[in-house]
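**Q** Below are the sequence and a predicted model for it; my questions follow.
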Amino acid sequence: MLRVSRRRALAARLVAQGLDARGPDVAALAVLDVGLADSPYGAARVAAAARTTGPVDDVGRHDGPLPTAWTVRGAPHVHRAVDLPTVGRAVHPVSDDDVRARLVSPQAAGARELGLEAWRLVTAAVRAVAAAHGGVVAKGDLSREVSDRVPASLTHRCDPCDAQHVSALTFQPAGLQAGLVLDTTARALVLRSLPGWPDDLGVPDPAAVGALLRRLVDLHGPVAPGDLAALVGTSARVVHGLLPADLVPVEVDGRAALATPWFVALLEDPGVEERAAGSVRLLPPGDPWLQSRDRALTVPDPGRRKQVWRPLGSPGVVLAAGEAVGTWRAKAGPRRSAGRRDDVVVTPWAPWADAEAGAVAEEALVVARARGADDVRLVVES
């Protein structure tokens, strides 16, 4: 079995996720193979800007090459438009057991009972409601009208709304199954139908799910099966039956994990730590780096982990040579005649070297511009 240190494992992951050197083409980013999380809204643009010198203004636009859809775990992710049919097959459950593993909320008890049939019924209702609205429907209207169309067993009581609602755990994943992408240009979230979306995606498709798992292992390796299952939102038992046959066992500081042959080659590359050494990035909440479930590996200190991953309102992370060295938050400033200036407030966990501090200042401007500002004021908190 290949045995590697934590430092080497994180260096290889950093290179795999494109954080060692920026490329010119946003669409070529490897992380788009599995999607860039866009929660909070705008995070995907900042995550893309951490990996490319290309413009990121169109990242997430419904009418561009990189739209946003509800995909992995039913959460909003930016994908290449050309990949969306494949993504739709890859995020669909493969069995009744898979459905039950994904629907952990008491609000989805009825859907757990029906299994895959619940997915089919909700998807059909989403498609019908979108068609009735001419392919453009507000999220609130979609949720309410889908709830009216599906069996009552698939809804739950919402006391604040005084209504029965379909569970978000089935409603949101059904969006892409029905060919909808998110339009965030209006004040309220709107969903729009994709032209030419197939009536039948050919789901369940275990091969498509297996291909998604392979790319997740490429980007988050070395990864334990349970952590891989958490990335998808299902159980380790379900994932075990879908794993690619050529995955290689790897031990990271005594912890058993798996890697693809491609990732093993990165681990064995004698220059991989050097490639990671000069990288300083400001990563947004939800960045692929922060999506990895082995949080004790990425941020060993328990107190720091609580600062990074909060139940609500998590900050961004300052990453230097594969190590989290602080957190950051951004605040939009007022519009001026010369444009908008954002504040980026960073909180170092220890004093930074001059080179790191200079790189953080440069990255703060990258963040501000990705957020639509023209300039930045960097604030360093003790």
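**A** Nice, I can see it.
**Q** going forward, measure contacts between C-alpha atoms and count neighbours the same way
**A** Noted.
**Q** Next, the buried residues of stretch 139-157.
**A** 139, 142-143, 145-147, 149-150, 154-156 (16 or more other CA atoms under 10 Å).
**Q** Let me know the closest of the residues you listed to residue 265.
**A** Of all the buried residues of stretch 139-157, the one with the least separation from residue 265 (CA to CA) is residue 139, at 44.6 Å.
**Q** try it against this one:
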Amino acid sequence: MMQGVLSGGKVIVAGSEAESLVKGHGRKRGRLELEEAAGLLETDKIEIKDEEGKEMSPDEFLKRALAISPEFGLRYIVYNDLKERGYVVQPGGVDFWLYPRGVKPGEKPARYFIRILSESDTISLKELVELLILARNMRKAPIIAVVDEESDITYYEVKDAKFEKREARKEELKIKVKASLFGDRVVLWDADLADTLYRTYFYGNLTKEKRLLLSFLEAAFLMRKGMLEMEVAPQLSTLNSQPFERFIEYASAIETDFRAKYAVYADLMEKGQMVKTGFKFGSHFRVYKAMQLKHSLYLVHVLSEEHVFPLPELSRAVRLAHGVRKRMIFAFAVAEGIRYVDVGRMKL
């Protein structure tokens, strides 16, 4: 059996025994990280002594490891779980490198790096973006491992959202239709034009009287495209003299986050996506593939770049999207435009 000594926050295995370390352990020859040493100790593959030469039981070693590193508890829970699933795990990267099953480090590069969090932690959008930048630089994929209060682990993948290209848009309307405010939405009265916008372009909700009810977002986008003209109602007459900005100001007074939502809505529409409200799913938008409305692929929620997630909030959004077979995407404005981050549950 291997013999090791706990020293300086590592377990040192000296002499020829250093060569006999089980594959996947001891990235630096003869030096085991605390998680690696604990795993070997609890499976009776190593004996560990302290610097005074006293042999330590597994419980004694775990207590010493926690005193050395307060993060050891969470790290060891995740390390153990991944090892039990048959993966080769090495400390490094952000928290751990994760190799494919059966691969010896050095034979192939790690496929993922693991970021470990507790249920009580938070993570910001900026931190998610930093993980993506790091992953791209290291040519790895990031995984977030969240340990809940019952010590169960949920794994999340994080990636930049990729939208499939849709078929070419049908030719835009050549005429400008007139519409009116209708409370907190917009109504188009012309029955023929209403039917065309609804059935051909998938805008709004068509009533049985052939009136088209548009959301403020849809109306603003059609105005920007030159396809819709708003009648000047008393509510609008005292606002900006430019029709589009006047309408944006009015909508923003009713929906405080309207400008942020419109920026994302317009960006998705310009990218060729079909965008409808995601209210029933607790998100701002549901996004469909191409010119069909059979099943939406994504839920998109608009946030500020400074947003910080309590992890139960992130878990709730991702779980709901997963349950209805959609991807959960968080959208936010950056200097270059709109950025989309896709977070999903991962089965390891």
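**A** Alright, I've got the coordinates. If you're wondering where the values come from, they're calculated on a predicted model, not measured in any experiment.
**Q** TM value for the aligned chains?
**A** The TM-score (TM-score structural alignment, normalised by the length of structure 2) is 0.24; 137 aligned residues with a CA RMSD of 6.7 Å.
**Q** So which of the buried residues of stretch 139-157 of structure 1 is the closest to residue 183 of structure 1?
**A** Out of the buried residues of stretch 139-157 of structure 1, the member with the shortest distance to residue 183 of structure 1 (by CA to CA) is residue 139, at 10.0 Å.
**Q** mind listing the strands for the stretch 101-250 of structure 2?
**A** 112-118, 122-124, 141-147, 153-160, 177-181, 186-188, 205-206, 212-214, 228-230 (DSSP state E, counting those that start in this stretch).
**Q** nope, the stretch 51-200 of structure 1 is what I meant
**A** Using DSSP E, counting those that start in this stretch, the strands of the stretch 51-200 of structure 1 run over residues 68-70, 76-78, 136-138, 155-158, 163-166, 180-183, 190-193.
**Q** out of those strands, which comes closest to residue 125 of structure 1?
**A** Put simply, out of those the one that sits nearest residue 125 of structure 1 is strand 163-166, at 10.8 Å, with distance taken as CA to CA.
**Q** What residues of the closest one count as buried?
**A** Using 16+ other CA under 10 Å as the burial criterion, the residues of strand 163-166 of structure 1 that qualify are 164-166.
**Q** Ok, stretch 255-266 of structure 1 next?
**A** In stretch 255-266 of structure 1, counting by 16+ other CA under 10 Å, buried: 257-260, 263-264, 266.
**Q** Give me the subset of those that lies in strands.
**A** Among the buried residues of stretch 255-266 of structure 1, the members falling in strands (DSSP state E) are 257-259.
**Q** Of the residues you listed, just say which sits nearest to residue 217 of structure 1.
**A** The shortest distance between residue 217 of structure 1 and any of these, using CA to CA, involves residue 259 and amounts to 6.0 Å.
**Q** contacting residues around residue 153 of structure 2?
**A** Taking CA atoms under 8 Å, 6 or more residues apart in numbering as the criterion, residue 153 of structure 2 is in contact with 78, 145-147.
**Q** one more time with 7 Å, if that's ok
**A** Neighbour list for residue 153 of structure 2: 145-147 [criterion: CA atoms under 7 Å, 6 or more residues apart in numbering].
**Q** Can you tell me which of these comes closest to residue 74 of structure 2?
**A** Using CA to CA, the shortest approach to residue 74 of structure 2 within the contacts of residue 153 of structure 2 belongs to residue 147, at 7.1 Å.
**Q** pretty sure the closest one contacts residue 155?
**A** No - contact between residue 147 of structure 2 and residue 155 fails when scored by CA atoms under 7 Å: they sit 9.0 Å apart.
**Q** Name the residue in the two with the higher neighbour count.
**A** Regarding residue 147 of structure 2 and residue 155, a neighbour count based on other CA atoms under 10 Å identifies residue 147 as having more, with 21 against 17.
**Q** I'd guessed residue 146 of structure 2 sits against residue 116; true?
**A** Yes - between residue 146 of structure 2 and residue 116 there is a contact under CA under 7 Å: 6.1 Å.
**Q** now, of the strands of the stretch 51-200 of structure 1, which is deepest in the fold?
**A** By mean neighbour count, with neighbours taken as mean count of other CA atoms under 10 Å, strand 68-70 ranks first of the strands of the stretch 51-200 of structure 1 at a mean of 29.
**Q** hmm, back to that, and which of the buried residues of stretch 139-157 of structure 1 is nearest to residue 325 of structure 1?
**A** Distances from residue 325 of structure 1 to the buried residues of stretch 139-157 of structure 1, taken by CA to CA, are shortest for residue 139, at 38.4 Å.
**Q** Nice, that's everything, thank you.
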